[in-house]
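J.: Any chance you can model this:
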Amino acid sequence: MSNAKLPIFILLGGKSQRMGRDKALLRLGEQTILERTLKIATSLSDDIYLLTSWRDRYQSFLNSTVRWLDDPYQEGGLVALHHGLKTLNPSGWILLLACDLPNLDQGQLNQWIAQLETIPATTAAALVNQGKFYEPCCGFYRGTAQRSLQQFINQGGRSFQKWLATVPVFPLAIAQPQMLFNCNTPADFATLETQA
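T.: Next comes the predicted model:
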C-alpha cells in the first residue's frame, strides 16, 4: 500500500469534559490542534476521515482529501473505530489518530507506515506499548479487526485496553514518547502554550 492510499481516521468523538471546551478547536499559535493534526495527516495520505458525530462543528475542515465518517453512537473511541472500519471496510491497515495529539511527528509516523508490510497477518493492531497499557489513539488497525471488535462490543465491551488484551498487537518503537502527549486538561493546554 502506498502512503497516499492509507486511510486515516481522526477521532473527534470525545466530549472534552476535563478540558471544558472542544479540544480540537483550541488554538496554538495560528492553528487549532485539529489543523495541526490535519497538516500531518495530509502529508501522509490522500484518504482522511473525520470520525465524529458532530459534522456541523467541523464542516469547514472538509474537502476533497478530508471527508466525514459518521459516528452515530457516541459511545467512545472503540465503538467509533469499529463503526468506521465497518463503514469503510478497508482491505488493509488504517491509521487512527486522536484529535488532541499536538506533538505528532511526520517522520515517526512514516517509519511506522514503512513497517506495516512486515507485520504478521494475524496482527490486529500495531501500537506503542507504554508499560501498563497501549496508546490506542495513535496507531494502526487492520480492517479485519472489525470482526473481533464486533464480538467484544456485542458482549458489552467498551475499553480499548480490555479489547487489545484479547488480540495480537504488534509493539511499535517510539523515539520521542512526547509525541503521544494528549491535551486533555486546561493544565495540559497551558503547558503547550508555553512551548508554542
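
J.: Please make it C-alpha for all contacts and neighbour counts, starting now.
T.: Will do.

J.: distance of S53 from F140?
T.: For S53, the distance to F140 equals 22 Å [CA to CA, to the nearest Å].

J.: again with A121
T.: Going from A121 to F140 by CA to CA gives 13 Å.

J.: These two: which has the busier surroundings?
T.: Between A121 and F140, counted using other CA atoms under 10 Å, F140 has the larger neighbour count: 27 against 12.

J.: Can you classify the residue nearest to the more buried one when sequence neighbours are not counted as helix, strand or coil?
T.: Leaving aside its chain neighbours, F140 sits nearest to L95 (4.5 Å; criterion: CA to CA, 6 or more residues apart in numbering). Secondary structure, DSSP: H, G, I helix; E, B strand; the rest coil: L95 is strand.

J.: before we go on, could you also do this sequence so I can check it against the first one:
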Amino acid sequence: MIDNHDATKRNLLPLTGVILAGGRSRRMGKDKALLKVSGKTTIERITNIVTKTCQKTLIISNDIDKYQFLNKKIVKDMYVGKGPLAGIHAGLRAANTEWCFFIANDMPLITRSIVFDLYEISKEYSQCDAIVPRVKGRIHPLCAFYKTSALRKVESCLEKEELKMSNFLSKINVHEVVEKPLYEKGYSEEELDRIFFNMNEPCDYRKVLEVFK
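T.: Prediction:
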C-alpha cells in the first residue's frame, strides 16, 4: 500500500506519540497487536509510523516483556483494569510535550500523512483540550490529540469510576475534525475509510490483509 501523501512529510511533529497496546482482543480471539500484516506485527507497523511522525514514542502496556522487541519506552497504567481511559492517563502522565497523539493498536492502516494533516488542521484550535476526528459520524477518540494539561480531568474521571471515553470527552473542550477539511487536503472517502478502519474481529483482519495484497 502506498501513502501518496507521505512524500512531502519530512519533519517530526512536536508531539509524544502514544500507542495504546492494552485491550483483551476478545472478539478477535487472539492478541491484535501481534497479528502479522505484510510481514510485521500490527503494533510494529503502528510504532514505525509513530516514530517517523512524533518526536517521542511511548507504548502503554501492563505487559512490558511482550513489547520489548519494539525498543521503545513502555509505560504501565497507574489505574490497572480501567480501560482505554487509563491508557490516556498513563500517556499524558509520562509525556514531556504539550500535546500527545494517541493511537490504538487496532488501527494498522494509519498513515504518517493523516497525523501531519490532522495536526496542521488543528493548529488554530490549540486552546482545546483534545482534537478528535469524526468520520462518517463515528468519533475516533483513540486516534486523536490530547493536551497534557487534561491529565487532572482524566484522573477525576478515573477516581469517580467514570470510565467511558464519551463521558470524559463531554467534560473537556474538544474540537472534532470532520471529513471536509480532510477532503480539502486531498483525501478521498475511500482513503479515509481505510485509514480509520478498526480491526476488531477476524473478518476485519482479513480485510486488512487484502489491502496489502
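
J.: one step back: so what does the residue nearest to F140 of the first structure match up with in the second structure?
T.: Aligned against the second structure by TM-score structural alignment, L95 of the first structure finds its counterpart in F101.

J.: what about the strands in the second structure?
T.: Assigned by DSSP state E, the second structure shows strands spanning 13-20, 36-37, 40-41, 54-60, 73-75, 99-104, 130-135, 138-139, 143-147, 174-177.

J.: can you tell me what part of the first structure the third one aligns to?
T.: Alignment of strand 40-41 of the second structure against the first structure: residues 31-32, by TM-score structural alignment.

J.: how much does the matching stretch stray from the second structure?
T.: Taking mean CA distance after the TM-score superposition for the first structure, the mean distance separating stretch 31-32 of the first structure from the aligned residues in the second structure is 1.2 Å.

J.: which other residues reach that stretch?
T.: With contacts defined as CA atoms under 8 Å, 6 or more residues apart in numbering, stretch 31-32 of the first structure is touched by A24, L25, L26.

J.: if we can go back for a sec, make CSV from the strands of the second structure and add distance to I88 of the second structure to it.
T.: Below are these laid out as CSV (distance: least, CA to CA, whole Å):
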stretch, distance to I88 of the second structure
strand 13-20, 8
strand 36-37, 26
strand 40-41, 22
strand 54-60, 9
strand 73-75, 11
strand 99-104, 8
strand 130-135, 12
strand 138-139, 16
strand 143-147, 8
strand 174-177, 15
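
J.: Quick one: map S16 of the first structure onto the second structure.
T.: In the second structure, S16 of the first structure lines up with S25, judged by TM-score structural alignment.

J.: What sits closest to its match if chain neighbours are left out?
T.: Closest residue to S25 of the second structure apart from its sequence neighbours, by CA to CA, 6+ apart: D31 at 5.6 Å.

J.: Can you tell me how far D129 of the second structure is from Y146 of the second structure?
T.: Separation of D129 of the second structure from Y146 of the second structure (CA to CA): 6 Å.

J.: can you tell me which residues contact the match of S16 of the first structure?
T.: S25 of the second structure is in contact with D31, K32, N200, counting by CA under 8 Å, 6+ apart.

J.: still on that earlier bit, what's near enough to touch the match of L95 of the first structure?
T.: If a contact means CA under 8 Å, 6+ apart, then F101 of the second structure has L15, T16, G17, V18, C143, A144, F145, Y146 as its contacts.

J.: which of those residues does the first structure keep?
T.: For the contacts of F101 of the second structure, the aligned pairs still in contact in the first structure (both residues aligned by TM-score structural alignment, their matches' CA atoms under 8 Å) are L15, T16, G17, V18, C143, A144, F145, Y146.

J.: a markdown table for these, including distance to R194 of the second structure?
T.: Shown next, in a markdown table, are those (distance: CA to CA, whole Å):
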| residue | distance to R194 of the second structure |
| --- | --- |
| L15 | 24 |
| T16 | 24 |
| G17 | 21 |
| V18 | 21 |
| C143 | 13 |
| A144 | 16 |
| F145 | 20 |
| Y146 | 23 |
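
J.: What about those residues, which one has the most neighbours?
T.: Among these, V18 has the most neighbours (other CA under 10 Å), with 32 neighbours.

J.: That residue contacts W99, doesn't it?
T.: No: with contact defined as CA atoms under 8 Å, V18 of the second structure and W99 do not form a contacting pair (10.5 Å).

J.: quick one: contacts for the aligned partner of L149 of the first structure in the second structure?
T.: Superposed on the second structure with TM-score structural alignment, L149 of the first structure falls opposite V154. Applying CA under 8 Å, 6+ apart, we find V154 of the second structure in contact with L85, I88, H89, F168.
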